[in-house]
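1. Coordinates for the following, if possible.
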Amino acid sequence: MKNFLPLLCSTSLFNGLTPEELQTLLAQLGSVMRSYGKGEALVLAGEPNRRVGIVLSGELEAYRPGPQGARIPITHMEPGGVFGDVLSGSSLASPVTVMASVPCEVLLIPYERLLLSDGSPAHQQTLRNLVRTISDKYFSLSRRIDLLVLKSLRAKVCAYLLSEAERAGSLTFSIPFSRIQLADYLNCDRSALSRELSQMQRDGLLDTYKSSFKLLEPEVLKQMVQ
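-> This next block holds a predicted model:
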């Protein structure tokens, strides 16, 4: 566990804590480390989840099961990613499945013990971080809804790529989805998405290779969203 303390202190849930404070807090919370193989589910849609998790190594994907076995991508998580913070606070079953994309290690924390503060500064800071993390995910969901209500496919693509560039702090970035997953995320036909990206590349708006993008005309892309 000690090897992961610097990573954990950098996460949204434990930001502001020292490694020493965090080590003490994790012991009090009854946190445990677990390993999962590729394709193994950590959270299953239709079942309750009462644990908050943090990715320590490997990668996870969260998706909503759709008709005929389809998977609607929700998010992709790498080391430091937090999951279950929103789901664990509900009395309802989870609407999403969280699965290991590759072999991974995660830290799991019982949600009830996380909420039951002992009054220590470290625990109080963690609770403030939890509220902020949940709020940030609410606004992220709101942005996704704004994207999906756009009428044209090009507007959806532009809005998504601009948001990813903003997140990366660079006009050159990689997205966490394959083309198939991106089509599902944007709720569009996969062939139509490929044609649109190819046309945007021919128009000199962007360069792309697999999951990597470089926005060449960001101001033009912004106009296409409006």
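2. use CA for all of it now, contacts and neighbours both
-> OK.
3. Identify the residues contacting the residue nearest the centre of the chain.
-> By C-alpha atoms, centre = their mean, the chain has its centre lying nearest to residue 75, at 3.9 Å. By C-alpha atoms under 8 Å, 6 or more residues apart in numbering, the contact set of residue 75 is 61-63.
4. Following up with a second sequence; could you model it the same way so I can compare the two?
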Amino acid sequence: MNFLELPLFQSLSDQELEQMKTSGCLRTASYKKNDIIFSTGSTVSEIGNVLSGSVNVENIDFWGNKSILGNMNEGHIFAETYALCREPMMVDAVAASNCEILFLNLKVLQEKNCTSSWYSKIQRSLLAMCSRKNLMLSERIFCTSSKTVRSRLLTYLSAQSRKHGNHRFQIPFDRQQMADYLNLDRSALSKELSRMKKEGILDFHKNEFVLKNEML
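-> As a prediction, the model looks like this:
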């Protein structure tokens, strides 16, 4: 993915992007699936931008139970709140697939480049992206606040359908990841999906779903 195609950098000119590259606040790194990019307890000064692949934001409690709080695909950012606040991370950022990440070092950006022409542009873009990220987190709260397995599934799949603008869509999770995202037992989730399929509410194959009830 071209750097200027990233939402964080779209307002920059070619010249300003080149200035950023030479300023020392950008670096890229590649990760394999399941590699930990940022770990719980670490203090970070960098924001991750997904150039290719995808990244899961995960929380594992004291007893080893995992919850997936979000999935970031191409163009999305992660760890921005922790980089801005300089607080220890309460989550892990994990490669959900083989991926390439562009890191923006906020410490270098703020200490050495605050007078640059592109500094205020990055700030505005970052604010807009943080606001959209809050909407994503709100979506998960809506999904997990329902009491039954079916209602959580309907809330999540309905939201995915609206997001894609189609009753046929793909989700970024396998079954275990879907269960972790919705705070459900995988077996209970699979059984409910099978019941909903028999009832004609939906159809699915792996991570592709088709919603059949126009009222959803």
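5. Return the subset of the contacts of residue 75 of the first structure lying in strands.
-> If you go by DSSP state E, those have 61-63 in strands.
6. hang on, the earlier thing: most neighbours among the contacts of residue 75 of the first structure, which one is it?
-> residue 62 (24 neighbours; other C-alpha atoms under 10 Å).
7. Residue 104 of the second structure: neighbouring residues, count only.
-> If you count neighbours by other C-alpha under 10 Å, residue 104 of the second structure ends up with 24.
8. corresponding residue for it in the first structure?
-> Here residue 104 of the second structure is matched to residue 109 in the first structure, going by TM-score structural alignment.
9. Apart from its chain neighbours, what residue comes closest to its match?
-> Nearest residue to residue 109 of the first structure, sequence neighbours excluded (C-alpha to C-alpha, 6 or more residues apart in numbering): residue 31, at 4.6 Å.
10. Show me what that neighbour lines up with in the second structure.
-> Using TM-score structural alignment, the partner of residue 31 of the first structure in the second structure is residue 26.
11. which SSE is the equivalent of residue 136 of the second structure over in the first structure in?
-> The alignment partner of residue 136 of the second structure in the first structure, by TM-score structural alignment, is residue 140. If you go by DSSP states H and E, residue 140 of the first structure is part of helix 121-148.
12. which of the residues in that helix are buried?
-> Neighbour counts over helix 121-148 of the first structure (16 or more other C-alpha atoms under 10 Å) mark 122-123, 125-127, 129-130, 133-134, 144, 147-148 as buried.
13. Then stretch 187-202 of the first structure?
-> Buried positions in stretch 187-202 of the first structure, judged by neighbour count with 16+ other C-alpha under 10 Å: 190, 193, 197, 200-201.
14. Take these and keep only those in helices.
-> Taking DSSP state H as the definition of helices, those contribute 190, 193, 197, 200-201.
15. Which of these sits closest to residue 42 of the first structure?
-> Using C-alpha to C-alpha, residue 190 comes nearest to residue 42 of the first structure of those, at 28.1 Å.
16. That closest one pairs with which position in the second structure?
-> Aligned counterpart of residue 190 of the first structure in the second structure: residue 186 (TM-score structural alignment).
17. Return the residues in contact with that match.
-> Contacts of residue 186 of the second structure (C-alpha under 8 Å, 6+ apart): 175-176, 179-180.
18. at 7 Å instead, please
-> By C-alpha atoms under 7 Å, 6 or more residues apart in numbering, the contact list for residue 186 of the second structure reads 175-176, 179.
19. With residue 208 of the first structure instead?
-> Residues counted as contacts of residue 208 of the first structure (C-alpha under 7 Å, 6+ apart) are residue 214.
20. Please say which position in the second structure it maps to.
-> Correspondence of residue 208 of the first structure to the second structure, assessed by TM-score structural alignment: residue 204.
21. what's the burial count for residue 200 of the second structure?
-> Using other C-alpha under 10 Å as the criterion, the residues surrounding residue 200 of the second structure number 12.
22. so which of the ones in helices among the buried residues of stretch 187-202 of the first structure comes closest to residue 86 of the first structure?
-> Using C-alpha to C-alpha, residue 190 is the member of those that lies nearest residue 86 of the first structure, at 30.1 Å.
23. mind checking how far that closest one is from residue 179 of the first structure?
-> 7 Å (C-alpha to C-alpha, to the nearest Å).
24. My understanding was that residue 17 of the first structure contacts residue 123; is that so?
-> No: using C-alpha atoms under 7 Å as the test, residue 17 of the first structure is too far from residue 123 to be in contact (9.2 Å).
25. which stretches of the first structure form strands?
-> Using DSSP E, strands in the first structure cover 32-36, 41-43, 51-57, 60-65, 71-77, 82-83, 97-100, 104-110, 172-174, 206-209, 212-215.
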